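# Sequence first, predicted coordinates after that:
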Amino acid sequence: MSIEVKVPVLGESISEATIGEWLKKPGDAVAADEAIASLETDKVAVEVPAPSAGVMGQQMYAAGDTVQVGALLAMIEAAGSAAAASPPATPAPAPAAAPAPAPAAAKADPAPAPSVSSGEPVSLSPAVRRLVLEHGLDPTGIRGTGKDGRLTKEDVLAAAESAKAAPAPAAAPAPVAASAPTASGAAGRETERVRMTRIRQTIAKRLKSAQDTAAMLTTFNDVDMTAVIEARNKYKDLFEKKHGIRLGFMGFFAKAACLALKDVPSVNAQIEGDEIVYHNYADISVAVSAPNGLVVPVIRNAETLSFAGIEKTIADFGKRAKDGTLKMDEMMGGTFTISNGGVFGSLMSTPIINPSQSAVLGLHRIDQRPVVMPNGEIKARPMMYLALSYDHRLIDGREAVTFLVRIKEAIEDPTRLLIDL
């Protein structure tokens, strides 16, 4: 009996996907709910599970093909019909003459064991693929310890450590006549051509579309982080003990943004045709890194959440973004975006608006800088640059500056977050 595997529903407005890789080959045993393929959509990589146990049968598409939602993807054969899923054997030649006996020596030689570096394609999860590329390793030369011999992150990290620890082979002394390399044989000029993933293609199109559509402008301010750092240092242990999550800076900025969005509602609005749509809620998109690029999951109704609720949501998004398990609907919508480039060491940037939103707040690294205090004294203070990129078609310069000032006031005096001021 054959069971059809179809492309699952991938989320609202998502009608197609690209086959990133097949995790099972025809003839492989498959357990119920085991992933057999990875699909790349515009936002995330989605694994397709087997509907029942059996043997991997015919695959209707190859890796890299585009498939529609609901299309027949593959067949799962019942375990008893494994022979049907196996590639057909080469037919034996007609018995024209008796074959010559094989040499005795050839009989004695056992069949060689398959090599881990045989050059066969290796199925890699997105996280493993990223590690392989980062360390410049050949995945076919790494022995996998995962299910069905698949590579795990630990396998790749162990191989990377082994490569570092292995002594470099001693170079044979080159003849004097050949010591000068020719231009065509110069080392270090290799190139590699890698196909863009569907997610990366979509990121490129959306960001370019934002530049082409919005009248984008960026305004800057800086903020003294002293009060937030002191509050965090004072309460972080009690906070973690009570809520089971660390108190970070993003909770403060998310709450400050909610207050500022109330005061300047145009920053939380968007243009649809010839109308402006205002939102009386704050669905804050938070940019986080994933193996295949930047993803922007949404904190729904952030204005109603506590500090702990915001920090838990962000931590969960970050973990699942690295594991590739974010759901499609978790990245849909959003009325305003916060992007924290400071975690990577960014001093200043002009972030690009996330369509179809109208503004994005960019956070940057904290540096000790000299600041003139109100009494004229100069002190070293932990300062951060803030950047607000906005659509000037909807948001005036006065409103953009006012929004950043509200953020600055709330961060420099966190009590405002408690009394809604």
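Cool, the structure landed.

# Going by C-alpha atoms from here, please, whenever you check contacts or count neighbours.
OK.

# Count residues in the vicinity of Leu394, would you?
When neighbours are counted by other Cα atoms under 10 Å, Leu394 registers 18.

# swap that for Arg393, sorry
13.

# do the same with Leu404
Other residues near Leu404 number 23, with proximity taken as other Cα under 10 Å.

# What of Glu161?
Residues near Glu161, counting by other Cα under 10 Å: 11.

# Can you tell me how far it is from Leu137?
Glu161 is 11 Å from Leu137, where distance means Cα to Cα, to the nearest Å.

# Same check on Tyr61?
Distance from Tyr61 to Leu137, by Cα to Cα: 28 Å.

# and if you look at Val194?
Distance from Val194 to Leu137, by Cα to Cα: 15 Å.

# Pro297 too?
In this view, Pro297 and Leu137 are 31 Å apart by Cα to Cα.

# out of the two, which sits in the busier spot?
Shown here are Pro297 and Leu137; by other Cα under 10 Å, Pro297 has more neighbours (28 against 16).

# Report the contact partners of the residue nearest to that one when sequence neighbours are not counted.
Once flanking residues are discounted, Pro297 sits nearest to Met331: 4.2 Å by Cα to Cα, 6 or more residues apart in numbering. Contacts for Met331 (Cα atoms under 8 Å, 6 or more residues apart in numbering) come out as Lys43, Ser285, Val295, Val296, Pro297, Val298.

# contacting residues for the first one?
Lys43 makes contact with Ile199, Thr202, Val295, Met328, Met331 under the criterion Cα under 8 Å, 6+ apart.

# Equivalent analysis for the fifth one, please.
For Pro297, the contacting residues are Ser285, Val286, Ala287, Val288, Phe317, Glu330, Met331, Met332, by Cα under 8 Å, 6+ apart.

# put this beside the first:
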Amino acid sequence: MISVKLPTLNTNDASYVLVEWLAEHGARIEKGQPLVVVETSKAQEEIDSAADGILHTLVAGGADCRPGQTVAHVFDSADERHAYLSAPAAGPPEPATDAGPTLTKAARALVEQHGLTDDVLRGLGRTVIRAADVEALLPGAAQAGAATGRHLSAQQRAVGSVVTESMRTIPAAAAYAKVDVGRAQDLARHLRQRTGSVVSLLGLLVKAVADQLPAHPDLFARLLDDGTVQPAPRAHVAVAVDAGKGLYTPVVHNPAALNVAQIADLITGFRDKAVRGTFRTDELTGANILISAHTAEGVVFATPIVFPGQTCALSLGGIDEQLVLDQRGRPEVRRFTYLGVVYDHRVVNGRDAMAFLGDLKRALEAPAALAAGAEGDEDAPEQAGERPA
């Protein structure tokens, strides 16, 4: 007999929701077969079977569960399963069939608070009902929210937990640089036309950040509990995405090996998944540096948090057009942004952070090298390189 235990899918969560079983109770399954869908505060994740055998589930779909909990057994044979069931105190009984939907703990509390009936819940047409589903049923929920308060979503509670841990444990310092991004924006527009990908200033920055790993390894390192600074073999850059349904930090893994068009396609996909809430766990883990874009009109700069386990976070402000004098003293309009770096002062000193910020500024102000490998980059406009005098 092999026990199916839930792995740790999100270090910030103490509990998950077992959304549904993908194999029937008592069915014969194969190693590698998708077995169960588990929802964390960030994403839904499929867990595969680790062995061939007969599935015996212990936790029903829709139930709360925790990391490390045994949710099923896989038996080698029907005889082994029969012996298990026949033994005294064999464990939890087989899940009963329920004609109604399954409610999460938070959803059930709301149902009891507002006296919703089973018929109303069945009208949702869902097998698993969460707190957000119940909130949508409440009359005048949007108007009443300000007066009666609202429950924080599991995702927002997870965000709050990360922010609290960061503020509690990381002595952070910050600095900002004013960057002329006119050439970078021109290059992004050119690459959009040549590749069909939605290349943006953010995508160019992801590429520029990844390229800095060899020169600035401490900005990508991890500080261990024993005081050891563990270097990162590759840069994995998280990008903060909020499509109005919660904050996500999906990861562009090893962007140094990608061109900017490929990075742009990944970022576009991230935005779509943020709207639908369909991220996989592997898309949200593994980052060793973060970029948070605050490009709404009128936003000059912002200060992100350094995620626990990382030593650096970057912010990208909105574009500000300013009138300046060129090298001949003639007025011209240029496009600027403020690029911020927040860093763990235990690992990184101000001099190193300033050098990192300066290299990023130079990469964006003379961005031709960032286009390497993208389709059509051999036709990149001259303005992506040096500005004529």
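Received the coordinates, thanks. What you see is a predicted model; the values in this text were computed from it and never measured.

# What does the residue nearest to Pro297 of structure 1 correspond to in structure 2?
Matched by TM-score structural alignment, Met331 of structure 1 corresponds to Leu284 in structure 2.

# Let me know how buried the aligned partner of Asp212 of structure 1 in structure 2 is, in neighbour terms.
For Asp212 of structure 1, the aligned residue in structure 2 is Arg168 (criterion: TM-score structural alignment). Arg168 of structure 2 sits with 10 neighbouring residues when counted by other Cα under 10 Å.

# Could I get the contacting residues of the residue minimising distance to the centre of structure 1?
Closest to where the C-alpha atoms of structure 1 average out (Cα atoms, centre = their mean) is Ala290, at 1.7 Å. For Ala290 of structure 1, the contacting residues are Ala321, Lys322, Asp323, Gly324, by Cα under 8 Å, 6+ apart.

# for structure 2, which strand is longest?
strand 331-344 (DSSP state E).

# could you point out which element follows it?
Proceeding N to C from strand 331-344 of structure 2, the next assigned helix or strand is helix 350-365, under DSSP states H and E.

# by contact count, what packs against that following helix?
On a contact count with 3 or more Cα pairs under 8 Å, 6 or more residues apart in numbering; DSSP states H and E, helix 350-365 of structure 2 meets strand 172-180, helix 182-195, helix 201-210, strand 331-344.

# Look up how far Val241 of structure 2 lies from Glu46 of structure 2.
Glu46 of structure 2 is 23 Å from Val241 of structure 2, by Cα to Cα.

# quick one: which of the two has more around it?
Ranked by neighbour count (other Cα under 10 Å), Glu46 of structure 2 and Val241 place Val241 first, with 21 against 18.

# Now do the same for the more buried one: its match in structure 1.
Val241 of structure 2 maps onto Val288 of structure 1 when the alignment is built from TM-score structural alignment.

# Just confirm its match contacts Ala321, I think it does.
Yes. Taking contacts as Cα atoms under 8 Å, Val288 of structure 1 lies within contact range of Ala321: 7.2 Å.

# Farthest-apart pair in the contacts of Met331 of structure 1, please.
Lys43 and Ser285 (13.7 Å; Cα to Cα).

# residues contacting Arg66 of structure 2?
Counting by Cα under 8 Å, 6+ apart, Arg66 of structure 2 has contacts Leu6, Ala14, Ser15, Tyr16.

# any idea where the strands of the stretch 201-350 of structure 1 begin and end?
For the stretch 201-350 of structure 1, applying DSSP state E, counting those that start in this stretch gives strands covering 216-224, 270-272, 275-277, 284-286, 288-290, 293-295, 298-299, 336-340.

# Likewise for the stretch 51-200 of structure 1?
Assigned by DSSP E, counting those that start in this stretch, the strands in the stretch 51-200 of structure 1 fall at 54-59, 66-68, 72-77.

# buried sites along stretch 377-384 of structure 1?
Buried residues in stretch 377-384 of structure 1, counted by 16 or more other Cα atoms under 10 Å: Arg381, Pro382, Met383, Met384.

# Alignment lookup: the last one to structure 2.
Looking back up the chat, that one is Met384 of structure 1. Per TM-score structural alignment, Met384 of structure 1 is aligned with Thr337.

# need the contact list for that match.
Contacts for Thr337 of structure 2 (Cα under 8 Å, 6+ apart) come out as Lys178, Val179, Asp180, Val181, Val300, Leu316, Gly317, Gly318, Ile319, Asp320.

# could those residues be laid out in CSV, adding neighbour count?
Converted to CSV, the contacts of Thr337 of structure 2 look like this (neighbours: other Cα atoms under 10 Å):
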residue, neighbour count
Lys178, 13
Val179, 19
Asp180, 22
Val181, 23
Val300, 17
Leu316, 25
Gly317, 23
Gly318, 20
Ile319, 24
Asp320, 16
